[in-house]
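Undergrad: the following block contains a protein sequence and its predicted model.
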Amino acid sequence: MPLPADLQQVFIHAPFRNDAKILQSLLETHDIPSEVFASEAALAEALGDVLPGALIVTQEALTDRVRDIVREHLAAQPDWSELTAIVLVEKGAPQATLLRHLTEEWPGSRPVFYQRPLATLELLSGVQSALLARIRQRDVRDHIALERELRHELNHRVKNILASVNSIFQMTARASQTLDELKQSFGGRLATLGGVHSALFEAGGEAVDLEGLVSLVLSPYATEGGTGSELSGPEVSLNKDAATGLGLTVHELATNAIKYGAWSVPTGKIRIDWSVKGADFELTWTETGGPELAAPTRKGYGTRYVRAALQNLLGQPPEIRYEASGLVLVARGPRRHIESPSPPDRNEPETVGP
């Protein structure tokens, strides 16, 4: 069910006398957006498309059809939603009986009754309370969506870590002559992989050297005579956001290279170049020596993440080319988005690759 931007519009169904006009004028006076639905068909169509901030309906308009329309809407609303239905009743109306019936018929709603003639402040207070409740519900919706996305990302990252561990083991095994050598080399590379993740998420706001960061991210995959990478570019001091964004991007590209690209074969090579010209920054990731690539028919999570991360960091999406010789990615943007005002602590990691 599509949602309006803020769940703040009040739906009014009061088809008799001048009730609808009076109610809408009152709400507009207090800057509360509303829409009047004179017919049951119009109300049904609107409730089938959006979630209103609240519903105001008069007692005489509560026909069996209107009750069914509201019930169908409530059955389709998401779990986090609870619509406040404000019912305007006549003096002497059996409110207790009506409340019992509506509570049974409209699960997922909070019926509220106001007796006519209306007290203006009382009605406004009820509408504003309903809209405040919608704001809280919207926050719940956003938290649920964020939690779902975080679970998705966590699942993706766990799979990538497992793929990285498996690849590191395979590369280490090929280069090891004895079991002891395999144990020592593999254990060291696993420790390095853990250090990469710690460095990315615990930078503490300090400046990070770009070459040192890329070397650190790629170091778990370095083997003597095995996987190769070449780095070239001037000294660049990254701010924390750039270090995290570029570090995770390089890790994502390396994981994809292990699965499908240059590093899926022993002869594959990766070259990372970057440059700073005036106010512009550019980084190029080039794979060679791997299997012939074709553009994928669908974009996986990794590709979507790389595009989104570089778009957010540099203000424009990267250029990605699937060439016969291998993947090429070019990221460009203003250098002010990635540079730190303070120089990094240049603690150079071990050389990566042969």
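TA: Thanks, I have the structure now.
Undergrad: from here on, just use CA atoms for contacts and neighbour counts.
TA: Will do.
Undergrad: right, and residue 66 touches residue 40 too?
TA: Yes: between residue 66 and residue 40 there is a contact under Cα atoms under 8 Å: 6.4 Å.
Undergrad: residue boundaries of the helices in the protein?
TA: Counting by DSSP state H, the chain has helices at residues 19-29, 40-47, 64-76, 95-105, 120-175, 179-201, 210-218, 240-259, 301-314.
Undergrad: so which of those is the most packed in?
TA: Of all these, helix 210-218 has the most neighbours on average by mean count of other Cα atoms under 10 Å, namely a mean of 24.
Undergrad: counting by contacts, list what that one packs against.
TA: Judged by 3 or more Cα pairs under 8 Å, 6 or more residues apart in numbering; DSSP states H and E, helix 210-218 is in contact with helix 179-201, helix 240-259.
Undergrad: quickly note the distance from the closest residue to residue 74 other than its chain neighbours to residue 249.
TA: Spatial nearest neighbour of residue 74, excluding adjacent residues (Cα to Cα, 6 or more residues apart in numbering): residue 108 at 6.0 Å. Residue 108 sits 43 Å away from residue 249, taking Cα to Cα, to the nearest Å as the criterion.
Undergrad: now swap in residue 114 and tell me
TA: In terms of Cα to Cα, residue 114 sits 57 Å off from residue 249.
Undergrad: residue 11 is nearest to which of the helices of the chain?
TA: Taking Cα to Cα, helix 40-47 is the member of those nearest to residue 11, at 8.3 Å.
Undergrad: how far off helix 64-76 does that closest one point, in degrees?
TA: Here the directions of helix 40-47 and helix 64-76 differ by 10 degrees (axes from the mean of the first three to the mean of the last three Cα atoms, to 10 degrees).
Undergrad: same for helix 40-47, what does it pack against?
TA: Short answer (3+ Cα pairs under 8 Å, 6+ apart): helix 40-47 packs on helix 64-76.
Undergrad: counting contacts, what elements does the helix it packs on pack onto?
TA: By 3+ Cα pairs under 8 Å, 6+ apart, helix 64-76 packs against helix 40-47.
Undergrad: for comparison:
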Amino acid sequence: MSDLADASILFLIRAPIRNDAQMIAKVLAQDGIASAEMDGGADPRLFQAGTVLVCTQEGLTEELLETLDAVITRQPAWSRFAMVLLLDGDQEAAAVTARLSGLLADGIVTILHRPVRPLEFRTAVLNATRTRRKQLEMRDHLELQLELRRELNHRVKNTVATFHAIYRMTMRQSETLDDFSEKFSGRLRALSKVHELLFDADRAEPVLRELVGAIVAPYTGDEGHIVIEGDAVAIDREHALSLALVLNELATNAVKYGALSKGGGTVKITWQQDPVDSTFIDLQWEETTGNKIIAPEKDGYGVRFIRSAVAALAGNTSFDYRSDGLFFAMRVSIANSS
């Protein structure tokens, strides 16, 4: 396939006389480039992120110029609208160019004078494609950075909430300052253990029971209100990281809102390895509280994160907000299929 072809980029053709539009489309198709004839000067596809306009002199109507003005005015900071104009080499073409100079100050325009040599046209198309491709890459990069910032902000908030929950739990269970100090430092070491399990390259692949135990250890008190039942299943390190984030999200929510928020509640974590496909497990997280809970009206960021993380591991989830606590279940991959 030609290096010009890009599924994210569409060339709109505005050539209203003779069979110019069909001829341009045929040339573009030789390189596998997607194109379409414009429906009119106000074609809404001009506002799409990956659009490039190929326009003949006859197609530059007042309606199109007004639309281009709106496109350029509304385009995001990462975008500069790309155009290839096919003009006649006469005074009228010069007048057209003059009219466009102000309009396209924030765009990228290539002007070719007819008759246009095939190589000249192909070069212009290549440049426009590369320009749009780079812009879309920049858009994706900015969107990724924004999502990472949101995720970091969420992680920081959860970390602060975790420390606060551990502090409150330890205060409630401690009789003396020395008792508090010992328990609190021990729970902080347990948090560090999770990081060690996931990121120490010298360790063997983490075992699920060990990973679950490390994640919930900071919240385990004298009452023994966290129960863990499941086989010692080994997990690929890459899968373990995603699974740990999911379990940590559940634990954080439990100490903020659920069974571990006020004491007296219980959390039971169980899992079974699929007897047919050993690369999958079915895990249940069941909370029982001492008071009635109310199901949220809509999914928060944490729930959306859990669904996304599990889906990335070819899994699925279910949330059941029962009268006495949350019942969460997921089927998730713990290793790549061989």
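TA: Sure, I can see it. As the structure is a computational prediction, the values presented were derived from the model and not from experiment.
Undergrad: as JSON lines, the helices and strands packed on helix 210-218 of structure 1 with distance to residue 271 of structure 1 would be great.
TA: Output for those, formatted as JSON lines (distance: least, Cα to Cα, whole Å):
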{"stretch": "helix 179-201", "distance to residue 271 of structure 1": "19"}
{"stretch": "helix 240-259", "distance to residue 271 of structure 1": "11"}
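Undergrad: please identify which of the ones you listed is closest to residue 326 of structure 1.
TA: helix 240-259 (9.4 Å).
Undergrad: what is the corresponding segment of structure 2 for the closest one?
TA: The aligned range for helix 240-259 of structure 1 in structure 2 is 237-256, by TM-score structural alignment.
Undergrad: how far apart are that stretch and its match in structure 1?
TA: After superposition onto structure 1, stretch 237-256 of structure 2 lies on average 1.1 Å away from the residues it aligns with, using mean Cα distance after the TM-score superposition for structure 1.
Undergrad: ok, now stretch 66-74 of structure 2?
TA: Looks like 1.3 Å for stretch 66-74 of structure 2 (mean Cα distance after the TM-score superposition for structure 1).
Undergrad: residue range for that stretch in structure 1?
TA: With TM-score structural alignment as the criterion, stretch 66-74 of structure 2 aligns to 68-76.
Undergrad: what's the closest non-adjacent residue to residue 286 of structure 1?
TA: If the residues on either side of it in the chain are set aside, residue 286 of structure 1 comes closest to residue 328, at 4.6 Å by Cα to Cα, 6+ apart.
Undergrad: count of residues packed around residue 63 of structure 1?
TA: Counted with other Cα atoms under 10 Å, the neighbours of residue 63 of structure 1 add up to 11.
Undergrad: any idea how far residue 278 of structure 1 is from residue 72 of structure 1?
TA: Taking Cα to Cα, one finds residue 72 of structure 1 at 61 Å from residue 278 of structure 1.
Undergrad: can you list contacts of stretch 156-164 of structure 1?
TA: 255, 258, 259, 301 (Cα atoms under 8 Å, 6 or more residues apart in numbering).
Undergrad: show me the contacts for residue 124 of structure 2.
TA: 84, 110.
Undergrad: quick one: map it onto structure 1.
TA: So, by TM-score structural alignment, residue 124 of structure 2 is matched to residue 126.
Undergrad: and what of residue 228 of structure 2?
TA: By TM-score structural alignment, residue 228 of structure 2 lines up with residue 231.
Undergrad: next one: residue 53 of structure 2
TA: Per TM-score structural alignment, the equivalent position to residue 53 of structure 2 in structure 1 is residue 55.
Undergrad: next up, the contacts around its match.
TA: Residue 55 of structure 1 neighbours (Cα under 8 Å, 6+ apart): 10, 11, 12, 13, 83, 84, 85, 86.
Undergrad: check contacts around the second one.
TA: It stands for residue 11 of structure 1. 34, 35, 36, 37, 52, 53, 54, 55, 56.
Undergrad: conserved subset of those in structure 2?
TA: Retained in structure 2: 34, 35, 36, 37, 53, 54, 55, 56, out of the contacts of residue 11 of structure 1 (criterion both residues aligned by TM-score structural alignment, their matches' Cα atoms under 8 Å).
Undergrad: wait, the fifth one sits on residue 137?
TA: No: in this structure residue 53 of structure 1 lies outside contact range of residue 137 using Cα under 8 Å: 10.3 Å.
Undergrad: biggest separation within the contacts of stretch 156-164 of structure 1, which pair?
TA: Top of the distance list for those (Cα to Cα): 258 and 301, 15.8 Å.
Undergrad: residues contacting the residue nearest the centre of structure 1?
TA: When Cα atoms, centre = their mean is applied to structure 1, the residue found nearest the centroid is residue 149 (5.5 Å). For residue 149 of structure 1, the contact set (Cα under 8 Å, 6+ apart) is empty.
Undergrad: quick one, what contacts the counterpart of residue 268 of structure 1 in structure 2?
TA: Alignment note: residue 268 of structure 1 maps to residue 265 in structure 2; criterion TM-score structural alignment. Counting by Cα under 8 Å, 6+ apart, residue 265 of structure 2 touches 225, 259, 287, 288, 289, 290.
Undergrad: what about those, which are in strands?
TA: Judged by DSSP state E, the contacts of residue 265 of structure 2 include 287, 288 as members of strands.
Undergrad: put together a markdown table for the contacts of residue 265 of structure 2, with distance to residue 307 of structure 2 on each row.
TA: Shown next, in a markdown table, are those (distance: Cα to Cα, whole Å):
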| residue | distance to residue 307 of structure 2 |
| --- | --- |
| 225 | 26 |
| 259 | 21 |
| 287 | 19 |
| 288 | 22 |
| 289 | 23 |
| 290 | 27 |
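Undergrad: which one among the contacts of residue 265 of structure 2 gets closest to residue 319 of structure 2?
TA: residue 287 (11.5 Å).
Undergrad: report how many residues lie close to the closest one.
TA: 23.
Undergrad: for it, which non-adjacent residue is spatially closest?
TA: Going by Cα to Cα, 6+ apart, residue 287 of structure 2 has residue 267 as its nearest residue, at 4.5 Å.
Undergrad: surely the one you found touches residue 223?
TA: No: Residue 267 of structure 2 is beyond contact range of residue 223, at 11.7 Å (criterion: Cα under 8 Å).
Undergrad: which of the two has more neighbours?
TA: Using other Cα under 10 Å, the more surrounded residue of residue 267 of structure 2 and residue 223 is residue 267, with 24 against 11.
Undergrad: so who does the more buried one touch?
TA: Contacts of residue 267 of structure 2 (Cα under 8 Å, 6+ apart): 225, 226, 227, 259, 260, 285, 286, 287, 288.
Undergrad: now do the contacts for the fourth one.
TA: Same thing as residue 259 of structure 2. Contacts of residue 259 of structure 2 (Cα under 8 Å, 6+ apart): 265, 266, 267, 287, 288, 289, 290, 325.
Undergrad: alright, that wraps it up for me.
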